[in-house]
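Engineer: Structure here, sequence nowhere to be found:
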């Protein structure tokens, strides 16, 4: 099991959010977003921020850093590290299973991620066998797309998806994110898409939009 940073917004959490960081970061990266994201009337939520394993990254000259999979070139959607992605999918499954064991059903678990983490929650979440509460993909893209049509979960064909991207992102170009959005929509997924005039980052307007989206999902799950 991966080491994680964890925070709970109240006693006896009713929902969980498993949030995967981007390349070279760690589980501390998005912890500060929690107070800005949550609303006072929400039920208690457990936020889980795992640390990816340290591995050599080819595009960075083999330098070792935390990553969910290897990046072999600047065209990040080409020559994908399928073995690394699929291994991290198994680790994501373990994190989901732990939340279920702690009393949070899969239907009340959100998967969220930024950049590489967004790629992982899209690829892993859409293949997860039990229905999830939602998938949040910030500044990411959809890896292993060609295999998704046959490998996707029936239970998550209707899962709510929030995707957001910076229009001038130099790391994960917005057209790559839009390609994933369109691919998912063509498969019948409902994708709530947002674009912001920013680079490879998160902005206040994005957090507000995500809060509104999450609030709607929480309300529907607790009705």
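Structural biologist: The structure has been received and is ready for your questions. The model shown is predicted, which means the values in this text are computed figures rather than measured ones. Numbers count the residues shown, from 1 in each chain.
Engineer: going forward, measure contacts and count neighbours with C-alpha atoms only.
Structural biologist: OK.
Engineer: and the gap between the nearest residue to residue 176 once chain neighbours are set aside and residue 127?
Structural biologist: What sits nearest to residue 176 in space, not counting adjacent residues and going by CA to CA, 6 or more residues apart in numbering, is residue 141, at 6.1 Å. The gap separating residue 141 from residue 127 is 16 Å, by CA to CA, to the nearest Å.
Engineer: These two: who's more crowded?
Structural biologist: residue 141 (31 against 22; other CA atoms under 10 Å).
Engineer: if I pick that one, what's in contact with it?
Structural biologist: Contact analysis of residue 141 by CA atoms under 8 Å, 6 or more residues apart in numbering lists 115, 118-119, 172, 176-180.
Engineer: hmm, 6 Å instead?
Structural biologist: Counting by CA atoms under 6 Å, 6 or more residues apart in numbering, residue 141 makes contact with 119, 177, 180.
Engineer: what about it, which SS state?
Structural biologist: Using DSSP: H, G, I helix; E, B strand; the rest coil, the three-state assignment for residue 141 comes out as coil.
Engineer: what about versus this one:
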């Protein structure tokens, strides 16, 4: 397969099971988010993918980042678009390799993985039905050129951010919400009094949201 990954099989086997695809942040790896796989609902396949750009010492990135830049110059857009399509193809690969329901695919992205989750979902809504978007933001430049022409009516998003995030400013997340709503996408947005991370309350809230939107 195109992306190295870890798999937690569903504890409750159906003919075809839903999928939670975990996308880690910049400088991390596939084991990071996978650490809470055992806490995720038992009917899902949980697959955690490793980003393609090797930064050495077990660190990986979906694209290069310019740390001193503003929002528009923050990202290597070309690399990000390449990763967007890698993830879209990877979804097809796992759906054909495992007993996964192609109509029940959820992306769970943190930070850079969140930014990619937004881009993949609006670019390929036929492949993704739901997104848990944590500590990131929506960057339209990473989406496909004509993404606004896509049928996004079935897409649902749970977005969250730490109100004192020092890595990805909370304003970037806040500014994303009206952009997503303008696309006709149903989105829930919550903030937590933390920095760049996932609080227990955040985890609890998105897990509840998953159960309600199964």
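Structural biologist: Everything's here; your move. Please read all numbers here as calculations on a predicted model, not as lab measurements.
Engineer: Please state their TM-score.
Structural biologist: For this chain pair, the superposition-based TM-score is 0.88 by TM-score structural alignment, normalised by the length of the second structure; 209 aligned residues with a CA RMSD of 2.4 Å.
Engineer: quick one: what's aligned to the residue nearest to residue 176 of the first structure in the second structure?
Structural biologist: Aligned by TM-score structural alignment, residue 141 of the first structure pairs with residue 137 of the second structure.
Engineer: any chance of the contacts of residue 141 of the first structure in CSV, with neighbour count, distance to residue 220 of the first structure and secondary structure too?
Structural biologist: Converted to CSV, the contacts of residue 141 of the first structure look like this (neighbours: other CA atoms under 10 Å; distance: CA to CA, whole Å; DSSP: H, G, I helix; E, B strand; the rest coil):
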residue, neighbour count, distance to residue 220 of the first structure, secondary structure
119, 27, 26, helix
177, 24, 27, helix
180, 20, 26, helix
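Engineer: Could you export these to JSON lines, including columns for distance to residue 2 of the first structure?
Structural biologist: Formatted as JSON lines, those follow (distance: CA to CA, whole Å):
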{"residue": "119", "distance to residue 2 of the first structure": "18"}
{"residue": "177", "distance to residue 2 of the first structure": "27"}
{"residue": "180", "distance to residue 2 of the first structure": "27"}
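Engineer: quick check, nearest of the residues you listed to residue 26 of the first structure?
Structural biologist: Nearest to residue 26 of the first structure among the contacts of residue 141 of the first structure: residue 119, at 15.7 Å, using CA to CA.
Engineer: What segments of the second structure are strands?
Structural biologist: Taking DSSP state E, the strands of the second structure run over residues 5-8, 17-23, 45-49, 53-54, 60-61, 100-110, 130-134, 156-162, 186-192.
Engineer: Give me the mean deviation of the first one from the first structure.
Structural biologist: Relative to the matching residues in the first structure, strand 5-8 of the second structure has an average distance of 0.9 Å after the fit, by mean CA distance after the TM-score superposition for the first structure.
Engineer: Enumerate the positions of that strand that are buried.
Structural biologist: For strand 5-8 of the second structure, burial by neighbour count (16 or more other CA atoms under 10 Å) applies to 5, 8.
Engineer: For stretch 84-96 of the first structure, which outside residues touch it?
Structural biologist: Contact with stretch 84-96 of the first structure is made by 68-69, 124, as judged by CA under 6 Å, 6+ apart.
Engineer: can you tell me what part of the second structure that stretch aligns to?
Structural biologist: So stretch 84-96 of the first structure sits over residues 79-91 in the second structure, by TM-score structural alignment.
Engineer: buried sites along that stretch?
Structural biologist: 79-81, 83-88, 90-91.
Engineer: same deal with stretch 23-34 of the first structure?
Structural biologist: For stretch 23-34 of the first structure, by 16+ other CA under 10 Å, it's 23, 26-27, 29-30.
Engineer: Many thanks, I have nothing further to ask.
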